[in-house]
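*Asks:* After the sequence you'll find the predicted model.
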Amino acid sequence: MKILILCTGNSCRSQMAEGFLQSYDSNLTVRSAGTEASGTLNEKAVAVMKEVGIDISHHTSDSVDLYLDQEWDYVITVCGGANESCPTFTGSVKNRWHIGFDDPSHATGTDEFIWSEFRRVRNEIRITFESFYNSQVKGIRQCGC
């Protein structure tokens, strides 16, 4: 099964979602990309994922253009703010989903608050993508459908 997770910058939320999905099943093909890929990962996103035992430091921030000529079982957008435009995917995809999350990289305030926002969003992504995996992916993978 092939899953592509899209965001605008591909530096934070989509990277965390990719990390969680890959940790659930190493046989999945999971990628993340951005319509305006930043080219780098957000250091705080890498750090909060490491706190839960998932290393995403080797991930790359890629443009969605790299994946347009491939077929995908799921393409999931993870942008969430009302002022943020969600990317669109024009390639071949069986299922399109939108699961929105706040962008913790936009948090302002004390260091403590900013870190708490990264952890909150990470935890929301973990819960949501674990549910997605269990309801949409796991059963299909077990039956060989």
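*Replies:* Sure, I can see it.

*Asks:* C-alpha from now on. contacts and neighbour counts both.
*Replies:* Will do.

*Asks:* buried stuff in the top helix by length along the chain?
*Replies:* Longest helix of the chain, by residue count under DSSP state H: helix 111-132. Of all the residues in helix 111-132, those buried under the rule 16 or more other C-alpha atoms under 10 Å are 114-115, 117-119, 121-123, 125-126, 128-130.

*Asks:* try this one next to it:
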Amino acid sequence: MSKRHILFLCTGNSCRSQMAEGWARHFHGDEIEAHSAGIETHGLNPNAAKVMREAGVDISSHTSKLASSLTEVPLELVVTVCGHADENCPAFLTSAKVVHVGFDDPPKLAKEAANEEAALDCYRRVRDEIRDFVRDQLASHL
């Protein structure tokens, strides 16, 4: 049986979509080929990689990719994880089922943090919310 291809789409493919890809590979790697991409590329956020590593999932080798780099991938599901990506989802992706599940932007939340540990807590909260969605609800969208 071939794996089902899914894409997590965000604005810059630096944080939320990368976390979601990591969790999908962790929980559903036998059935799903997970991808992440962005409307733009902003590079992998080091704090996203750090908090994922704390949870036992290594995304440090992930790279930030444009959605247009996946035109040949037979996507079945596109999950937009931020409002901007949902509103600007490239037309070629809409041949797949598109579901919007918005998560707060950790870098934006962290700007208000009193110190580095409080900033990382912003990333951890969103990491755990994405984990719960991917683990418990993703399969129901396929």
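*Replies:* Looks like it arrived, so ask away. None of the values given here were measured: they were computed from a predicted structure.

*Asks:* Give me the TM-score for this pair.
*Replies:* The TM-score (TM-score structural alignment, normalised by the length of the second structure) is 0.85; 133 aligned residues with a C-alpha RMSD of 1.6 Å.

*Asks:* picking that back up, export the buried residues of helix 111-132 of the first structure as a markdown table, with columns for distance to K138 of the first structure.
*Replies:* Below are these laid out as a markdown table (distance: C-alpha to C-alpha, whole Å):
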| residue | distance to K138 of the first structure |
| --- | --- |
| I114 | 34 |
| W115 | 32 |
| E117 | 29 |
| F118 | 27 |
| R119 | 26 |
| V121 | 23 |
| R122 | 21 |
| N123 | 20 |
| I125 | 17 |
| R126 | 16 |
| T128 | 14 |
| F129 | 12 |
| E130 | 10 |
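
*Asks:* Once you drop chain neighbours, what's closest to the equivalent of D103 of the first structure over in the second structure?
*Replies:* With TM-score structural alignment as the matching criterion, the partner of D103 of the first structure in the second structure is D105. The shortest distance from D105 of the second structure to any non-neighbouring residue, by C-alpha to C-alpha, 6 or more residues apart in numbering, is to R16 (7.4 Å).

*Asks:* and the one you found, what does it touch?
*Replies:* C10, A48, V81, F103, D105, P106, V126, R127, I130 (C-alpha atoms under 8 Å, 6 or more residues apart in numbering).

*Asks:* A85 of the second structure now?
*Replies:* Shown in contact with A85 of the second structure (C-alpha under 8 Å, 6+ apart): L9, C10, T11, G38, I39.
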